[in-house]
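Participant: my questions are about this predicted structure, shown below with the sequence.
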Amino acid sequence: MASLSYYAGGEFMNFPYDSEPRRPRIQVTHATKELVKFTLRDTDVSMANAIRRIILAEVPAMAIELVEMEENDTVLFDEFIAHRMGLIPLSSHGVGDIPPDDGVTLSKDCCQGECQACTREFRVDITNYEDKVLTVTHFDIQQDTPETRQFERADWGEKKQVRCCPFRNEAVDEETDRRENGIIITKMKKDQRLKMVCKAKKGIPKFHAKFMPVATCVMNYEPIVTVNHDVANGLTLDEKIEFVKACPRKVFELDIEDTVQVARHGDCIFCDECTAKAREFGKRDLCSAQMDSSIFHFTVEAVTPDGPRTAYDVVRAAFRILDYKLSLFMQDAYGDDIDHYLPQERDKPPN
């Protein structure tokens, strides 16, 4: 989250609570599996930061929690390999966001052991028989064996199945895909063997960073950048060029008449280089860079195109979780029953 401009001044929260209620509005500007950008308007930083924190810390995903090492002849310790296995992303599109969802149950709320409702299993059993170094990647993890199928849900489609990410790219050959997209687990010399059983559980990033469903989530205030042309016209051409070059994001530029204009106000990062240059010229009123603390621009990036969860799936889950938390608050504070919640799918009518 961007910090407030020190020289330009500003307020941390200036939403007029006394005169109007908050009516948040969302405008999605970009939405793909890998990247989502949206703008949140007509609210304050408390609501915007709540959404950001939920995206980063409370959207659930699957990750390997338990590794049973049966044989390890590699140069890496068992604990080191177990740690690497835990960080391999697992597709978690059917994991469920809130209790009403028919997803995976948290282990603490289930059988305290291993069952279809709370556990998925993966196996690794690979031996290097060739006289060269073998690179073991996540493509070597066995995901469809008689042992692993006992934890599969028969009522789940292929989209909801928990699989290691990224998936196999059929557009390239297997060797190229392994080399360019495979997540390296370890390397083995001839006659070395690695055999282990991995159990995946559901969790949230508050428990451990391996459950993080996104690569990053950032928000920025809407910049309000202005130039006082009466003051700017008093600068020499060299001073105008020096002022324009002072901005590292090229927010300002000179037009055909050598007048300073705000060309890209959305690129402003509130670094105050422009106001510092204005003070250097002895013209404090030359420009200002402030924040509109009722408009927030979000950028959410997925870990891989295949998962753990797509970027738009994470954003939708964050709003569902926030809505459910507010419903729980209303239930505890006022005794209101929770009779509805936001739908899991876009085309599904609310319950």
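Facilitator: That came through, no problem. Residues are numbered from 1 along each chain as shown.

Participant: from here on, just use CA atoms for contacts and neighbour counts.
Facilitator: Fine.

Participant: thought residue 261 was touching residue 254, still the case?
Facilitator: Yes: at 6.0 Å, residue 254 counts as touching residue 261 under the criterion of CA atoms under 8 Å.

Participant: for residue 206, give me its contacts.
Facilitator: Neighbouring residues of residue 206 by CA atoms under 8 Å, 6 or more residues apart in numbering: 57-58.

Participant: try it against this one:
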Amino acid sequence: MAPARVSQTELDARKIVGVNAETVTNVSSTDIPGHYPGEDHEWDLEDFRNTFKVKFHKHQPFDCAFSLIGIDASIANAFRRILIAEIPTLAIEYVFVHNNTSIVQDEVLSHRLGLIPLTGNPAGLRWLQQYRKPTDEDPVGSGVQDVNTVVMKLKVECTKADNYDELNKKREDDPRLLYKHAHVYAKDLEFVVSGRQDTFFSGEANQIKPVHPDILLAKMRPGQCIDMEMHCIKGIGADHAKFSPVATASYRLLPTISITKPILGNEAKKFARCFPKGVIGLEEVSRSEAKQKGSGYEGHEGEKKAVVKNTFKDTVSRECLRHPEFEGKVKLGRVRDHFIFMVESTGQYQSDELFLESVSILKEKCASMKRGLAEYTR
């Protein structure tokens, strides 16, 4: 039997998830072999190379947005999960408290320290290996070494300012002026170079330090002090959220809006208000449109009509479907294979580097699976 000929319009329609007033339709993927009789839907590498696209919409050090076009939802979700839980980062894991007379309990302060995002020389962070905790099978683990553990110290004491008496006479009530180290910040953490780490982390620009130096850790008054030593190790978000390299990593499908019948005049203005600003625009009906028979614009030359400007800004609220005057005039949907990713980095990696890291990890997973399958079938 000869292969079925399918128009491009039909192929494009298959990719749209229908968004109705109370239901969502056409949610399942259909581009699989045998789904449509007489059509070949087997996966082809060359076809994937020609159709897959990556578009960047926003690129900032801590925040980026980009689109992956032409992939399956399972692959897009794999990238999202890897971004959240499987890219290793450095964080404080062990806290040794030598002295803590502040009002913040040891456990609470240790927890706050663990959540501080750390950064440093990217090459050095990749050089660091993951620390293996001792287990029953491996009582020693990997042991504390310069290649898997970064040491930091926090040693601060609150004392009166040099001009305390003068400030006191002026009735100054700001403790940050009256005392030294009245507030303990993340910038008070001190990095201690160990062994071969000076190759990567020497100098102010390359050393391990907090991404945000003004994170408040504790407040103290004269006579109180904090003396701690911390061991930082690499881990993944699946073990603890503090190791996650992203504040959030999410995606959404590109919305589609199809105006099937003309929306004119005051209805057009109301229709535009149903969407976020910039999604729907108002244009005048041209003379040629007004003369064209069957266009729906006959006799409406110069009137305002609703047109779709930018669906990227749409949030698919379905507000327009709640008004009876728009019934049968608009169709909402989402493009099934167009994923808009939004990634917010915590600072250890640049936002765009995170996606490349997730690609590398997925590639390693695939290679591991291929090796296991080859051994199984051998």
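Facilitator: Happy to help now that I have it. These numbers were taken from a predicted model, which means no experiment stands behind them.

Participant: so after superposing, what's the score?
Facilitator: After superposition, the two chains reach a TM-score (TM-score structural alignment, normalised by the length of the first structure) of 0.78; 303 aligned residues with a CA RMSD of 2.6 Å.

Participant: map residue 197 of the first structure onto the second structure.
Facilitator: In the second structure, the residue matched to residue 197 of the first structure (TM-score structural alignment) is residue 229.

Participant: just give the closest residue to its match, not the sequence neighbours.
Facilitator: residue 153 (4.5 Å; CA to CA, 6 or more residues apart in numbering).

Participant: next, the one you found: secondary structure please.
Facilitator: strand (DSSP: H, G, I helix; E, B strand; the rest coil).

Participant: what separates it from residue 75 of the second structure, distance-wise?
Facilitator: Residue 153 of the second structure sits 42 Å away from residue 75 of the second structure when distances are taken as CA to CA, to the nearest Å.

Participant: of the two, who's got more company?
Facilitator: residue 153 (17 against 11; other CA atoms under 10 Å).

Participant: would you mind measuring from the aligned partner of the more buried one in the first structure to residue 141 of the first structure?
Facilitator: Residue pairing (TM-score structural alignment): residue 153 of the second structure is matched to residue 123 of the first structure. Taking CA to CA as the criterion, residue 123 of the first structure is separated from residue 141 of the first structure by 6 Å.

Participant: quick one: the helices in the first structure?
Facilitator: 45-57, 78-86, 146-149, 174-181, 229-232, 237-246, 273-280, 311-334 (DSSP state H).

Participant: Serialize these to JSON lines and add fields for distance to residue 155 of the first structure.
Facilitator: Output for those, formatted as JSON lines (distance: least, CA to CA, whole Å):
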{"stretch": "helix 45-57", "distance to residue 155 of the first structure": "28"}
{"stretch": "helix 78-86", "distance to residue 155 of the first structure": "26"}
{"stretch": "helix 146-149", "distance to residue 155 of the first structure": "13"}
{"stretch": "helix 174-181", "distance to residue 155 of the first structure": "30"}
{"stretch": "helix 229-232", "distance to residue 155 of the first structure": "66"}
{"stretch": "helix 237-246", "distance to residue 155 of the first structure": "60"}
{"stretch": "helix 273-280", "distance to residue 155 of the first structure": "58"}
{"stretch": "helix 311-334", "distance to residue 155 of the first structure": "21"}
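
Participant: quick one, which of the ones you listed is nearest to residue 192 of the first structure?
Facilitator: Nearest of these to residue 192 of the first structure, taken as CA to CA: helix 78-86 at 14.1 Å.

Participant: please enumerate the strands of the first structure.
Facilitator: All strands of the first structure, identified by DSSP state E, fall at 25-31, 35-41, 61-72, 120-127, 134-137, 184-188, 193-203, 214-227, 252-254, 260-262, 287-302.

Participant: once you drop chain neighbours, what's closest to the residue nearest the centre of the first structure?
Facilitator: Geometric centre of the first structure, nearest residue: residue 214, 2.8 Å, by CA atoms, centre = their mean. Leaving aside its sequence neighbours, residue 214 of the first structure sits nearest to residue 302 (CA to CA, 6+ apart; 4.6 Å).

Participant: count of residues packed around that neighbour?
Facilitator: Residues contacting residue 302 of the first structure under the criterion other CA under 10 Å number 25.

Participant: for residue 222 of the second structure, see how far away the residue located most distally from the centre of the second structure is.
Facilitator: Note on the second structure: the largest C-alpha distance from the chain mean falls to residue 169, namely 51.4 Å (CA atoms, centre = their mean). Distance of residue 169 of the second structure to residue 222 of the second structure, computed by CA to CA: 18 Å.

Participant: hang on, the earlier thing: what's the match for the residue nearest to the centre of the first structure in the second structure?
Facilitator: Under the alignment (TM-score structural alignment), residue 214 of the first structure pairs with residue 246 of the second structure.

Participant: you'd agree its match is up against residue 86?
Facilitator: No: in this structure, residue 246 of the second structure is not within contact of residue 86 by CA under 8 Å, at 10.8 Å.

Participant: OK, contacts around the match of residue 197 of the first structure?
Facilitator: By CA under 8 Å, 6+ apart, the residues touching residue 229 of the second structure are 95-98, 151-154.

Participant: farthest-separated two in these?
Facilitator: 98 and 151 (14.7 Å).

Participant: count of residues packed around residue 348 of the second structure?
Facilitator: 23.

Participant: with adjacent residues omitted, what lies nearest to it?
Facilitator: residue 119 (4.6 Å).

Participant: how near is that neighbour to residue 201 of the second structure?
Facilitator: Going from residue 119 of the second structure to residue 201 of the second structure by CA to CA gives 10 Å.

Participant: overlap in contacts, the two.
Facilitator: residue 208.
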